[in-house]
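Student: Quick one, structure for this:
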Amino acid sequence: VDSSGVHLTWSEIIFENFSKVTVERRKLTDTAWTQRAILSNPLITTHTDMVNDDTDFQYRVTFSDVQGNEKWAEGETTIPKTTSLYIPDDYESIQAAFDSPVIDDGDSILVYPGKYPGTLSILGKDILVQAIDDNEVATIIASDSDRCLNINNGVFEGFRLERGTGGIGVSTAGGGVYASGNAVLRNNFIVDNEAPGQGGGLYLTENASLYNNFVTNNVGDTVGGILISNATGQVINNTIVGNNIEDDTLGGVVITNSTVTFLNNIIAEHTGFDLLLTGDNSSAIVAYCRFKEASLADLDGNIPGDPLFLEVATEDFHLLPNSPCIDAGHPGDEYRDNDGSLNDMGAYGGPNGY
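Tutor: This is a model prediction of the structure:
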């Protein structure tokens, strides 16, 4: 047994009027056999069966002649109970690890620092893909003419996603990331991406959610930072800075036809709008955020003041001590910072602060 399959071997058996070799398997708890292969060449004495992770099997190899007479041999195999893979130790690429049959719901892919080129498709499996080692960065660099990440399930955490350029043959929204389904993005830097459509940094739809991400210096044709469309998820404690488009009108975030919960976010440094709501957003919650269109009379805790970042030019979005965004997030206990103080707006705030 290895990560590519179960390798079966048997002794060569030659008898008159040979017809076929049948390879079957069943779970140890089952009584019925399932056919896996039929081999017509009697000289073939090996077969590789695809791994089904976390399940033990019994295999049977049956030799048949043209009259239907049979001889068989049986054996059992134990499949390793894989719960995590390390990149690049176990696999060179994140995508190869994700596509491996030993990774299934509830498992983890843990990624050491390095540069990982290409586009990731994290689709279907409910797993954790996490960059490890806080002192260095695991960077996803998109392939030419495509985005960094397509994701519709699981958690994607701790990466730098850069130089995405949107999709080919699919929606061109989301230069860096296209997030849908029940996907969760947490503690990522989404930077220097460009979309030929909307959402230079990210396109968010369905029940996908964002927590404690930085979205900066992205460019889109009509929305530079994030397009949130037909969404029902949560966007909490993110920092969205300096994203623009060609005519400089919709640089930051656009929310359209959504019931999203949008809390504790900082949107700043856009030459056009920081935040624009269009369509039917009557059930959306936008509160305790910083964006320049906010009114000082806003009863939902939104504020327009300068967030006072430490150094935007070097992507240091820590808040200066006199920032109006400190302790200005949602006052609920579930949103408090790691030190127990009131929530700071932006990606460094809240219980999952970057």
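Student: C-alpha from now on. contacts and neighbour counts both.
Tutor: Will do.
Student: ok, Q35 touching V23?
Tutor: Yes - the pair Q35 / V23 is scored as a contact, 6.1 Å apart, by C-alpha atoms under 8 Å.
Student: Helix or strand: which one has A96?
Tutor: Secondary structure assigned from DSSP states H and E places A96 in helix 94-99.
Student: Show me what that helix is packed against.
Tutor: strand 84-87, strand 108-111, strand 120-122 (3 or more C-alpha pairs under 8 Å, 6 or more residues apart in numbering; DSSP states H and E).
Student: so what secondary structure elements neighbour the first one?
Tutor: Using 3+ C-alpha pairs under 8 Å, 6+ apart as the contact definition, the elements that strand 84-87 packs against are helix 94-99, strand 108-111.
Student: before we go on, could you also do this sequence so I can check it against the first one:
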Amino acid sequence: MIATRKLGELTVGAEGLGLMGMSQAYGVRNDDNESIATIHRALDLGVTLLDTANVYGPETNERLLGRAIADRRDRAIVATKFGIVWGADGSMGARGDAAYVKQCAEQSLTRLGIDHIDLYYQHRVDPTVPIEETWGALSELVAAGKVRHLGISEASADTIRRAHAVHPITALQSEWSLWTRDIEAEIVPTARELGIGIVPFSPLGRGFLTGSITSTDDLPADDMRRRLPRFADGNIDTNLAIVTALRDLAAEKDVTPGQLALAWVLSRGADVVPIPGTKRRTYLEQNVAAAGITLTADDLARIEAAAPRDAIAGARYPEELARAAGK
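Tutor: Alright, predicted model coming up:
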């Protein structure tokens, strides 16, 4: 069993489990039986924070999680999200008006088959709606007992402060890993000042830091990573040099590159609970083992030297996916 950590006042396992890949994005070949077995194994290992969203699938991921926890609801911390909407051109947008917030919550509760959501995130911030309106609606959901804790994802420091002034934020979910460190300068200090826990998504660089991807040819034809600049020809070779350096360091500690990268994220602080995603028990167990890795000051210095903050080639997202991020 892994140790626990605190996100604000919410106690969870030191690692969570991202469920998106069970239903979309990474060359999905759905195996619901294995996915459910992976969720059950996560709970057995103390991985209690189970992370989904209404847009994963869409909708099917919430239903899958609902099936998986139907007979073990008391052991699971259910986190889901609202707010992302997709344009006809494939661009990512956001919606945060009060009526939509409440509608999404009711729909998620139905799909999940539960009477309350443990942690409800605003997935992306709607630039056309004052954050105070969105969070006013969220606070009403808490008052009604339909939601226990509130979170926000990919938000700016100013937006975090404004939302927190309406209702306390329990968790901030943003991308954070050895190849995405944008939040360190301003957003992490803001979260810590306000007592907000940090939930890094893609802590393994969308799988790249595991060393299992050496070219775009390794990715299925329908894998969304083929659209990401960091996996593009020209960038991927530069980024592979970092993985090679991590592999050498990992071998010295008799761990995998992915475990070393995940241990680095876990070392960022006791208020950090990464949610590596997987749909297989084997990889889940490897990820959980990373929580037992101790990194010395020398280890951390060598990791930083192997993966310098500004060495990654390529943007996080292509333009059509980037417009709604970081508001």
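Student: TM-score them against each other, please.
Tutor: Superposed pair, TM-score by TM-score structural alignment, normalised by the length of the second structure: 0.28. Supporting alignment: 155 aligned residues with a C-alpha RMSD of 6.5 Å.
Student: going on from the longest helix seen in the second structure, what's the next piece of helix or strand?
Tutor: When the second structure is parsed with DSSP state H, its longest helix is helix 235-252. Per DSSP H and E, the first helix or strand lying C-terminal to helix 235-252 of the second structure is helix 257-266.
Student: Show me what counts as buried in stretch 247-265 of the second structure.
Tutor: Using 16 or more other C-alpha atoms under 10 Å as the burial criterion, the residues of stretch 247-265 of the second structure that qualify are 247, 249-250, 255-265.
Student: quick one on the thing from earlier: neighbour-wise, which of Q35 and V23 of the first structure wins?
Tutor: V23 (23 against 14; other C-alpha atoms under 10 Å).
Student: how about the strands in the stretch 51-200 of the second structure?
Tutor: Using DSSP state E, counting those that start in this stretch, the strands of the stretch 51-200 of the second structure run over residues 77-82, 84-86, 92-94, 117-122, 147-153, 171-175, 197-201.
Student: sorry, back to before: quick check: which of the helices and strands packed on strand 84-87 of the first structure is buried the most?
Tutor: strand 108-111 (a mean of 23; mean count of other C-alpha atoms under 10 Å).
Student: So which elements touch it?
Tutor: strand 84-87, helix 94-99, strand 128-131.
Student: With distance to L263 of the first structure as extra columns, can I get the ones you listed in TSV?
Tutor: Formatted as TSV, these follow (distance: least, C-alpha to C-alpha, whole Å):
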stretch	distance to L263 of the first structure
strand 84-87	33
helix 94-99	31
strand 128-131	24
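Student: among the ones you listed, which is nearest A138 of the first structure?
Tutor: Nearest to A138 of the first structure among those is strand 128-131 (6.0 Å), distances taken as C-alpha to C-alpha.
Student: and the next element down the chain from the closest one?
Tutor: With DSSP H and E, the next secondary element past strand 128-131 of the first structure is strand 138-141.
Student: now for the helix or strand just after that following strand, which elements pack on it?
Tutor: As assigned by DSSP H and E, the chain's next helix or strand after strand 138-141 of the first structure is strand 149-151. Under the contact criterion of 3+ C-alpha pairs under 8 Å, 6+ apart, strand 149-151 of the first structure touches strand 120-122, strand 177-179.
Student: Please identify the deepest-packed of those.
Tutor: strand 177-179 (a mean of 29).
Student: Show me what that strand packs onto, helices and strands only.
Tutor: strand 149-151, strand 202-206.
Student: Out of the ones you listed, indicate the one that is most buried.
Tutor: Highest mean neighbour count among those (mean count of other C-alpha under 10 Å): strand 202-206, a mean of 27.
Student: I'd like the helices and strands packed on helix 94-99 of the first structure as TSV, with distance to N230 of the first structure appended.
Tutor: As requested, these are exported to TSV (distance: least, C-alpha to C-alpha, whole Å):
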stretch	distance to N230 of the first structure
strand 84-87	34
strand 108-111	29
strand 120-122	21
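Student: And the helices in the second structure?
Tutor: Using DSSP H, helices in the second structure cover 32-44, 60-69, 98-112, 131-143, 157-166, 187-194, 235-252, 257-266, 281-289, 297-306, 319-322.
Student: Format those as JSON lines; extra columns: distance to V85 of the second structure.
Tutor: As requested, those are exported to JSON lines (distance: least, C-alpha to C-alpha, whole Å):
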{"stretch": "helix 32-44", "distance to V85 of the second structure": "25"}
{"stretch": "helix 60-69", "distance to V85 of the second structure": "16"}
{"stretch": "helix 98-112", "distance to V85 of the second structure": "11"}
{"stretch": "helix 131-143", "distance to V85 of the second structure": "15"}
{"stretch": "helix 157-166", "distance to V85 of the second structure": "19"}
{"stretch": "helix 187-194", "distance to V85 of the second structure": "24"}
{"stretch": "helix 235-252", "distance to V85 of the second structure": "29"}
{"stretch": "helix 257-266", "distance to V85 of the second structure": "29"}
{"stretch": "helix 281-289", "distance to V85 of the second structure": "30"}
{"stretch": "helix 297-306", "distance to V85 of the second structure": "36"}
{"stretch": "helix 319-322", "distance to V85 of the second structure": "11"}
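Student: And those: which comes nearest F201 of the second structure?
Tutor: helix 257-266 (10.4 Å).
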